[in-house]
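**Student:** fold the following, please.
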Amino acid sequence: MPPVIFLLAVAVFAQGTSEFMLAGLLPAIAADLGIGIPQAGLLTSAFAVGMVVGAPLMAAISRRWSPRLALSGFLVIFILMHVLGALTDEFAVLLISRIVAALTNAGFLAVTLSTVSALVPQDRTARALAVILGGTTLALIAGVPGGAVLGSLFGWRSALWAVAIISVPALIAVVIATPRAAGSGSPVASGSAAAPGRAEASGTQAVRLTAELAVLRRGTLLFPLGLGALVNGATFCAFTYVAPVVTEAAQLPTGVVPLILAIFGVGSFAGVWAAGRFGDLHSERILVFGGMALFLGWCAFFAGAHLPAVVFSLALVQGALSFAVGSTLIATSIRAAASAPTMSGSFATASLNIGAAAGPVLGGLAYASAAGALGPLAVSAALVGLAALVFALGRGRGPGRP
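**Tutor:** All right, here's what the predicted structure looks like:
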């Protein structure tokens, strides 16, 4: 595995911390800015919307840039937006800073996924992507609970400052270690067993943008992209409102929220590891059995959220299942879009963040209803149930299968 992949995972860790940590800070942000929790939840949705728009937009803008220039530029703006968010007292400014940070985060992740897919052969795509997504799951294990602890001790702004600070070493690593051209024979990339022709196509930008976008017409690509949006929507729906589930449904103290977030992160890491280990050879089994278990898990979470034992155990299980299935869908999408070397990463990023944008909105509506804290869990179960139905119908179509 090329060392640059592990270095990029460090940057993804910082960005994943920013993307997910607001789930444990919503009550504090709402109280400080004088807004309701559902309105504060829009910060998560705004970030996801920025990711949806930013993934294809930033990938298209930067497709002729070197990976080093694109990734470092995106990361610089990402850092500046967190400084702005930490300094403002206006919800509107905070919202804008989150959107801009999301645009640059999307660009960074899209370029990263495309670069990674060019550095390894197709039969190791899932494993390489698991390393990158491992940065996200480590953010759930350490970064998000750490942000919640900082927020409880020093205020929610300290968490934004922390993300800006930990992003600086990641920026230095990106500037030093990222190849000047995807698939180039840089010292970092040398020795990688890239698939013949893939790196060269990515590095020379041989494929026109219109030809890459035309790949979106293929059912074999739209199928995993649609499933990814539904599964990630369910994940973000429940994850964004985990604090009310813990404190209102299970009647646990606020101090337990970081622990639940960490447990979810541990499960997520296990899920990503499983997808990386087995996803290249057994993707359909992961989707079938993992998807069924994921649906049943959200149903059980909804039914037993008032029991602390259920909250603790299903936070682990659902984290693992959500990321095992989601990571497998990412790898499937990347493989299906192999003829779009510079845009494939943006397709997967946009798809997952369509779900990440819709999930918190639907969760907020459900939370504001009579269902209260249980509402987001019901929505998560419904979204995965819909994904299971789409998957079952799609498998029967034959030529449209991934």
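
**Student:** contacts and neighbour counts: CA atoms only from here.
**Tutor:** Fine.

**Student:** now for the helix or strand hosting F278, which elements pack on it?
**Tutor:** According to DSSP states H and E, F278 maps onto helix 257-285. Helix 257-285 sits against helix 125-138, helix 144-154, helix 308-336, with contacts defined as 3 or more Cα pairs under 8 Å, 6 or more residues apart in numbering; DSSP states H and E.

**Student:** would you turn those helices into CSV with distance to A199?
**Tutor:** Below are the helices and strands packed on helix 257-285 laid out as CSV (distance: least, Cα to Cα, whole Å):
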stretch, distance to A199
helix 125-138, 13
helix 144-154, 35
helix 308-336, 14
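
**Student:** S114 is nearest to which of the ones you listed?
**Tutor:** helix 308-336 (8.2 Å; Cα to Cα).

**Student:** orientation of that closest one relative to helix 125-138 in degrees?
**Tutor:** If you take axes from the mean of the first three to the mean of the last three Cα atoms, to 10 degrees, helix 308-336 sits at 140 degrees to helix 125-138.

**Student:** helix 308-336 and whatever helix or strand comes next after helix 308-336, what's the angle between them?
**Tutor:** Downstream of helix 308-336, the next assigned helix or strand under DSSP H and E is helix 344-368. With the same axes, to 10 degrees as the basis, helix 344-368 and helix 308-336 are set at 150 degrees to each other.

**Student:** helix 344-368 - contacts with which helices or strands?
**Tutor:** helix 37-61, helix 91-119, helix 219-240, helix 308-336, helix 375-395.

**Student:** mind checking which of those is nearest V207?
**Tutor:** Closest to V207 of those, according to Cα to Cα: helix 37-61, at 12.1 Å.

**Student:** the closest one to helix 91-119, inter-axis angle?
**Tutor:** If you take the same axes, to 10 degrees, helix 37-61 sits at 40 degrees to helix 91-119.

**Student:** in the following helix or strand past helix 37-61, what counts as buried?
**Tutor:** For helix 37-61, the following helix or strand on the C-terminal side (DSSP H and E) is helix 67-87. Buried residues in helix 67-87, counted by 16 or more other Cα atoms under 10 Å: 67-79, 81-86.

**Student:** closest to M1 out of the helices and strands packed on helix 344-368?
**Tutor:** Closest approach to M1 among those (Cα to Cα): helix 91-119, 8.7 Å.

**Student:** the closest one versus helix 67-87: what angle between them?
**Tutor:** Using the same axes, to 10 degrees: helix 91-119 against helix 67-87 is 160 degrees.

**Student:** structure for this one too, so we can compare:
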Amino acid sequence: MPFPLYLLAMAVFAMGTSEFMLAGLLPDIASDLDVTVGTAGVLTSAFAVGMIVGAPLVAVLARNWPRRSSLLGFILTFATAHAVGAVTTSFAILFATRVVAALANAGFLAVALTAAGTLVPPDKKGRALAVLLSGTTVATIAGVPGGSLLGTWLGWRAAFWAVAALCLPAAAGVLKGIAAGRVKDEAADRPALRAELAQLARPRLVLVMLLGSLVNAATFASFTFLAPVVTGTAGLGDWWVPLVLVLFGAGSFVGVTIAGRLSDQRPALVIAVGGPLLLIGWPALAVLADQPVPLFALVFVQGALSFALGSTLITRVLYEAAGAPAMAGSYATAALNVGAALGPLIAATTLSTEVGVLGPLWASGLLVALALLIAFPLLTEWKKQRLRPW
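**Tutor:** As a prediction, this is how the structure comes out:
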């Protein structure tokens, strides 16, 4: 894989650390800013909403900007938003900084996903995407638990400062590793904006985006509220939260790596095998959450399955949106973040029910079940017609 692809993954690592680290910081943020944990969880949704709105909007604006300048500007804006968030004492301002950071992240991913596809042959998009998303999975393995440990040790504000600092070498890497290009050269073979937007009228593209949203909603519904499960249901101390996040991240890395080998040629296999296993895993985690060993094992497995399916569906969005080379990355980003926004909101409503902190796990199971109800009849139909599923 081309070296610039790994530099993009480095920036994705910094941004992924910010997006996921709230799972381990929510209790401290809620206590410090005098809000409930459920309200603090809305910060995750705020980030996702910014990604949803920002991905297509910023992608449209970035069509007229050189790639390197766009990527660098997005990273620096992201860093600034975290510096402001680290010093504020207002939940409203913190909420606003999450939206701004999300807009910057959305713009970066929209450009980076498109750029990644142009750095490799047409039939290697899945492999390229796996490298790019490895930044996110490494964030869940190292960055997110590191942020959680830092938050436990020095407070959640220190974690925000750390993310801002991480953006600086990422910005230097983009500046050095991505060649400066002229807008005229980069846009030479690009379809008109109207033609790219018209791709959203294609049913198969919309279907894959919907499936990606549902799977990601299930992932974020549970991941956002893992900390209360660890410290509450399992009865473990705060220092166990980073370990659980490491396990989820390690699983996600395995899942993305495997999916990167299969998503180009055999996406239906990933969905047909991984989907039912993911569906079984969330209720199983809810039932066994009070037993640390099964809890740890299932967190790893669910991380692997969630990211295997999620990354496969991102890849399919890029394939289905091949007629929109400048906007395809924004479609994938927006689709997945619809799920990231809805997941925590749905999960938060279950916290006040009889199942309490286990509610998000049950909600994740229902979201995956809905995705499978949509996906499997179509896969069966395609098989009967002897058509390749994608």
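
**Student:** which residue numbers in structure 2 does the helix holding F278 of structure 1 align to?
**Tutor:** Aligned by TM-score structural alignment, helix 257-285 of structure 1 falls on residues 241-269 of structure 2.

**Student:** if we can go back for a sec, as TSV, the helices and strands packed on helix 257-285 of structure 1 with mean neighbour count would be great.
**Tutor:** What follows is those, written out as TSV (neighbours: other Cα atoms under 10 Å):
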stretch	mean neighbour count
helix 125-138	26
helix 144-154	21
helix 308-336	24
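
**Student:** and the ones you listed: which comes nearest V257 of structure 1?
**Tutor:** Closest of those to V257 of structure 1 is helix 144-154, at 7.9 Å (criterion: Cα to Cα).

**Student:** C-terminal to that closest one, what's the next element?
**Tutor:** Assigned by DSSP H and E, the successor of helix 144-154 of structure 1 is helix 156-177.

**Student:** can you spell out which helices and strands pack onto that following helix?
**Tutor:** By 3+ Cα pairs under 8 Å, 6+ apart, helix 156-177 of structure 1 packs against helix 3-21, helix 67-87, helix 144-154.

**Student:** out of those, nearest to L129 of structure 1?
**Tutor:** Per Cα to Cα, nearest to L129 of structure 1 of those: helix 3-21, 8.7 Å.

**Student:** with structure 2 overlaid, report how far the closest one is off on average.
**Tutor:** Once fitted to structure 2, helix 3-21 of structure 1 is off its aligned match by 0.3 Å on average (mean Cα distance after the TM-score superposition for structure 1).

**Student:** structure 2: matching residues for that helix?
**Tutor:** Going by TM-score structural alignment, helix 3-21 of structure 1 sits over residues 3-21 in structure 2.

**Student:** next up, the contacts around the nearest residue to V168 of structure 1 once chain neighbours are set aside.
**Tutor:** Leaving out its chain neighbours, the residue that sits closest to V168 of structure 1 by Cα to Cα, 6 or more residues apart in numbering is I79, at 7.7 Å. Residues in contact with I79 of structure 1 (Cα atoms under 8 Å, 6 or more residues apart in numbering) are A101, V163, A164, I165, S167, V168.

**Student:** quick check: I79 of structure 1 vs I96 of structure 1, distance?
**Tutor:** 14 Å (Cα to Cα, to the nearest Å).

**Student:** same thing with A388 of structure 1?
**Tutor:** Distance from A388 of structure 1 to I96 of structure 1, by Cα to Cα: 35 Å.

**Student:** between the two, who's got more neighbours?
**Tutor:** A388 (21 against 18; other Cα atoms under 10 Å).

**Student:** tell me the residue in structure 2 aligned with that one.
**Tutor:** A388 of structure 1 maps onto L372 in structure 2, by TM-score structural alignment.

**Student:** one more: L329 of structure 1?
**Tutor:** Aligned partner of L329 of structure 1 by TM-score structural alignment: L313.

**Student:** then V311 of structure 1?
**Tutor:** By TM-score structural alignment, V311 of structure 1 lines up with L295.

**Student:** possible to save the helices and strands packed on helix 344-368 of structure 1 as a markdown table with distance to G345 of structure 1?
**Tutor:** Formatted as a markdown table, these follow (distance: least, Cα to Cα, whole Å):
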| stretch | distance to G345 of structure 1 |
| --- | --- |
| helix 37-61 | 8 |
| helix 91-119 | 4 |
| helix 219-240 | 11 |
| helix 308-336 | 7 |
| helix 375-395 | 22 |
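
**Student:** between those helices, which one is nearest to G255 of structure 1?
**Tutor:** helix 308-336 (13.7 Å).

**Student:** run the chain-centre distance for that closest one.
**Tutor:** Relative to the chain's own centre, helix 308-336 of structure 1 is displaced by 11 Å; criterion: Cα atoms, centre = their mean, to the nearest Å.

**Student:** ok, average deviation of it from structure 2?
**Tutor:** Looks like 0.6 Å for helix 308-336 of structure 1 (mean Cα distance after the TM-score superposition for structure 1).

**Student:** that helix vs helix 219-240, what angle?
**Tutor:** Going by the same axes, to 10 degrees, helix 308-336 of structure 1 makes 150 degrees with helix 219-240.

**Student:** quick one, helix 308-336 of structure 1 and helix 257-285 angle?
**Tutor:** Here helix 308-336 of structure 1 runs at an angle of 40 degrees relative to helix 257-285 (the same axes, to 10 degrees).

**Student:** now do helix 308-336 of structure 1: which elements does it pack against?
**Tutor:** Counting by 3+ Cα pairs under 8 Å, 6+ apart, helix 308-336 of structure 1 packs on helix 125-138, helix 219-240, helix 257-285, helix 291-304, helix 344-368.

**Student:** looking at the ones you listed, which is nearest to G36 of structure 1?
**Tutor:** The nearest among those, by Cα to Cα, is helix 344-368 at 10.2 Å.

**Student:** read off where the closest one ends up in structure 2.
**Tutor:** Helix 344-368 of structure 1 maps onto residues 328-352 of structure 2, going by TM-score structural alignment.
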